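K.L.:
Kindly generate the corresponding structure for this input.
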Amino acid sequence: MKLKLEEVERYERHVTMRLAFRFGVITVTDATQAVIKVRVALADGRTSEGVAAEALAAKWFEKSPHFTDEQNLEQLRQALGLAIELYRAQGFETPFGLYAGSYADQRRRGAELNLNPLAAGYGPALLDRAILDAVGRATGQSFATMIRTNVPGIRATSLTPDIDDVALAVFLAGLTPQQGIDVRHTVGLVDPLTAADRPPSERVNDGLPETLEEVVSYYRGHYYKLKVGGDIKADLERLGRIAAVLDAGAGDYRTTLDGNEQYDDVEGIVELWRKVEETPALARLARSTLFIEQPIKRAVALSCSVGPLARHRAVIIDESDGELSSFPQALKLGYAGVSSKNCKGFYKSILNAARVARLGPGYFMSAEDLTTWPGVSVQQDLALVSLLGMTHVERNAHHFIDGMSFAPEAEQRAFVAAHPDLYEKQVGKPARLKAVGGRLILGSLDVPGFAVGAAMDFTSMRPMAGEAPIDISFGRRPTRSSS
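P.N.:
Next comes the predicted model:
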């Protein structure tokens, strides 16, 4: 199917978080989300609209201290603007063709704007979701159906010389969406762990859990993602406190460690893991650890072997996954896996998943999060990772943000009505993600488009910072309306 990108409206939403979230070098207390609505023209003359949403995150795509947090957000806005220009210039093309056809120029021109490859990829990641959403709405097909039958036209290109078209077609056709997925709860670097860490004067008292102890008893989940900060002594002390909570109440739990690039080299993270294994109080946590995620700074992560660490636990790349060639490069250095994040692009996730399928046992893809807010963002990410066969996914926004509190009441009710297996709404409270027994039920995501069965209220949003939404087809400002 070929189409042409006609119009893109760009908006933002803001939310004050119920709890502070620290990862890497930043502590986040409020957040901004980019929301887009696209209009595409199909080859048969029809037009269709689609949506996508993703957090505008500081100090993840670009961690250099030379950029302020606001400059980080502006970099992501620039990446989106650049992608719109490049997609528009291609005219009629397949959805995947728009992505592949602009890939090199997106990175080249992004570099001219001081955008690293990870930041430059943010723009296409948003556009691709909204475009496929529009295709699904026009054809009445769900995301799973479109990928399995390859409606987007995903194919091997010079960008992926290790991928074979025949094997790729077999892989896509064999995908089956899961009806549910387990939540892997994120434990940030400043999260309160016990009641002693959360005195009454600091409590939010909104009915949701505030400490790790409360999370364990409230959601009854079995998977936890633990952040470490690059200081071996401090990391060991905190992991010990976390282990005490999980050992006492989480049953047969599993964990992953996320370094967020906080260690300078492989020797540092190996030393941490050795001490974890040597500490009796951490014995159960050590046995529970499935893998270690991006512990080494990206400047050196793909220039040295992680074999010394991989002998203890499997290691995956996350922030180092800036290019389509990054995962194959990492494999040569001893990495066993790569993360899937919609903010890096769902085509990249699909292609990397096909690589994992070809590699076989011992290699894997993990499902990770960049604060996918409830609503469009979390639903599109869940649809992707469940289709790719992942059984648990990091989720954090439902804990650090109070549900859909950022959206008008009518929009919240619409999402609850369209996706009652995924959300619940109590009187006087926002619509919140429903994770009974630490598990999300996903059947309602099987709707025409990209997993979104309800409408967002665009009149409640502000135009993207720095510019009003522009109709790039005709040079006029579009009417702001619900879609």
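K.L.:
hey, let's count contacts and neighbours off CA atoms from now on
P.N.:
Will do.
K.L.:
Give me the packing partners of the lengthiest strand in the chain, helices and strands only.
P.N.:
Counting residues, the longest strand in the chain under DSSP state E turns out to be strand 3-23. Judged by 3 or more Cα pairs under 8 Å, 6 or more residues apart in numbering; DSSP states H and E, strand 3-23 is in contact with strand 26-42, helix 69-89, helix 397-400, strand 462-463.
K.L.:
And this one, please, so the two structures can be compared:
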Amino acid sequence: MPGLAIRLGAVALFERGMRFTHPFRFGVARVEAAPQAFARVEILSEGGEAVGAAAEMMMPKWFDKNPAKSPEDTVADLRASLLHAAALYREAGAGARTPFGLHAECLPGQVAWARARGLPALVAAYGPALIDRAILDGALRLAGTGLAEGLRSNLPGLDTRLTPDLPQDALDAVLARIAPLPAVALRHTIGLADDLDALDALLARSRPGFLKIKLSGAVGPDRARLAAILGLAARRVPDFRASLDANEGYDAAGLAALGDALTRDPALARHRDALLWIEQPLDRGATFSGPLAPLPLPAIIDEADGDYDAFPRALALGYRGTSIKGCKGVYKAILNAARAEVAGAIVSAEDLTCQAGLAVEQDTALAACLGIGHAERNGHHYVDGFGPAPAAEAAAFRAALPEFYAAFPGPGRAGAPSLPTAALLSGPGLSAGARPDWRAMTPLAPSPLAPSPLAPSAPQETAP
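P.N.:
As a prediction, this is how the structure comes out:
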């Protein structure tokens, strides 16, 4: 099996608080600030040494919606997931492994750790998801290549040991055919707390071709609000397309009532052809309790996509697709995209408030390589620019990808309807050449890991 054999040096974890310009409400959560986690890993192989990095938001009350837990509790669980994964990866990474081989070896221990603590599968996946992306970034840099060529040559060493329903030759064929898109359109998120007058002004200013509309799970209010939003969108952007996201908010009866409204309510039915799918309509547990009742538009899973077997189980019950998301894992995204190609299913690109810098670059690169033409983008909607990042850090990212960030919108800035990917995918690495200022962050915890042979062990030190 192809793949670059690597070993790990130091693994360092950091966080930076991100305050939103206005509240983001989805499902039961109302978020006004959240920390962004960062990973920095050092990769060694016979071919040399490299540093990889990744970033991902620690969004409260999305990974775990347990009402007994506070938002702070759920973020603490994500920190614990990261720290446990870092220990597993550092131990396994002392021996030579491919990047995917390291993921496959560490995953069972991470899953067992989470189950023993009663933590959801999404929490278990969070730590490996961030560390895997940093490792892949470093491996691509070591090889001097970008993501598209790295996947075509199967540099990560992807195989089907975690997806036995997927034939290896089907995976190999999908990887060999990767032809990245030159741009990925932005699908603008409309949160439950977003003001409709402000939305009308944004639609007039930016004219986004794709929207993602959050639903509350209450049929009456959703019906009225959805009719208002679709009416606004049709007036401002006549050829718009929109996805709906219930964030686990509906029960079976409510979902049936929503489906009926989409068919029979004239204010909604006239826009039916503009609707793409409904994302995660039922609670993640109820998703697998029985066949999905017929709906007038496809349903896909998101929060229910916690394990590698979730996607084929959902397809068997009548769901039509799944989402890729950085916080759920880069390798699961690629393997599920291959499964979807075999099954003729939908793969959507979704965004857990990806921030400018590493997170949005890596997320956009993956969508482009998997041929997903539009991706949810909301980080720029809720955080202005690079937020609290030092000015020099923001300038470095903009200088590394000037066309990308010129297109990147923000509060009061129209931006462009899509993000160009050519420079982003030219490599080397999973993201462009810029790096965050590690000294301007808080270490997630004192690193218990062995000193790096490449740099001083203190996580505050700046790495290239």
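K.L.:
overall similarity of the pair, as a TM-score.
P.N.:
Superposed pair, TM-score by TM-score structural alignment, normalised by the length of structure 2: 0.94. Supporting alignment: 455 aligned residues with a Cα RMSD of 2.0 Å.
K.L.:
which of the helices and strands packed on strand 3-23 of structure 1 sits most buried?
P.N.:
Of the helices and strands packed on strand 3-23 of structure 1, the one with the most neighbours on average (mean count of other Cα atoms under 10 Å) is helix 397-400, at a mean of 22.
K.L.:
in structure 2, what residues pair with it?
P.N.:
The aligned range for helix 397-400 of structure 1 in structure 2 is 379-382, by TM-score structural alignment.
K.L.:
Look up the average distance of the matching stretch to its aligned counterpart in structure 1.
P.N.:
Between stretch 379-382 of structure 2 and the aligned residues of structure 1, the post-superposition mean distance stands at 0.8 Å (mean Cα distance after the TM-score superposition for structure 1).
K.L.:
Just give me how far that stretch sits from the chain centre.
P.N.:
For stretch 379-382 of structure 2, the separation from the chain centroid amounts to 14 Å (computed by Cα atoms, centre = their mean, to the nearest Å).
K.L.:
Then stretch 439-446 of structure 1?
P.N.:
When distances are taken as Cα atoms, centre = their mean, stretch 439-446 of structure 1 is centred 17 Å away from the chain's centroid.
K.L.:
cool, and stretch 293-302 of structure 1?
P.N.:
The chain centroid and the centroid of stretch 293-302 of structure 1 are separated by 19 Å, computed with Cα atoms, centre = their mean.
K.L.:
Show me the contact partners of it.
P.N.:
Counting contacts by Cα atoms under 8 Å, 6 or more residues apart in numbering, the residues outside stretch 293-302 of structure 1 that touch it are 256-266, 269, 315-320, 329-330, 333.
K.L.:
residue range for that stretch in structure 2?
P.N.:
Going by TM-score structural alignment: stretch 293-302 of structure 1 matches residues 279-288.
K.L.:
okay, how far is it across that stretch, tip to tip?
P.N.:
From the first residue to the last, stretch 279-288 of structure 2 extends over 15 Å; the measure is Cα to Cα, to the nearest Å.
K.L.:
List the buried residues of it.
P.N.:
Residues of stretch 279-288 of structure 2 classed as buried under the neighbour-count rule (16 or more other Cα atoms under 10 Å) are 279-284, 287-288.
K.L.:
Also stretch 118-127 of structure 2?
P.N.:
Of the residues in stretch 118-127 of structure 2, 119-127 count as buried by neighbour count, 16+ other Cα under 10 Å.
K.L.:
Stretch 104-118 of structure 2 now?
P.N.:
Taking 16+ other Cα under 10 Å as the criterion, stretch 104-118 of structure 2 shows 104, 106-107, 110-111, 113-114 as buried.
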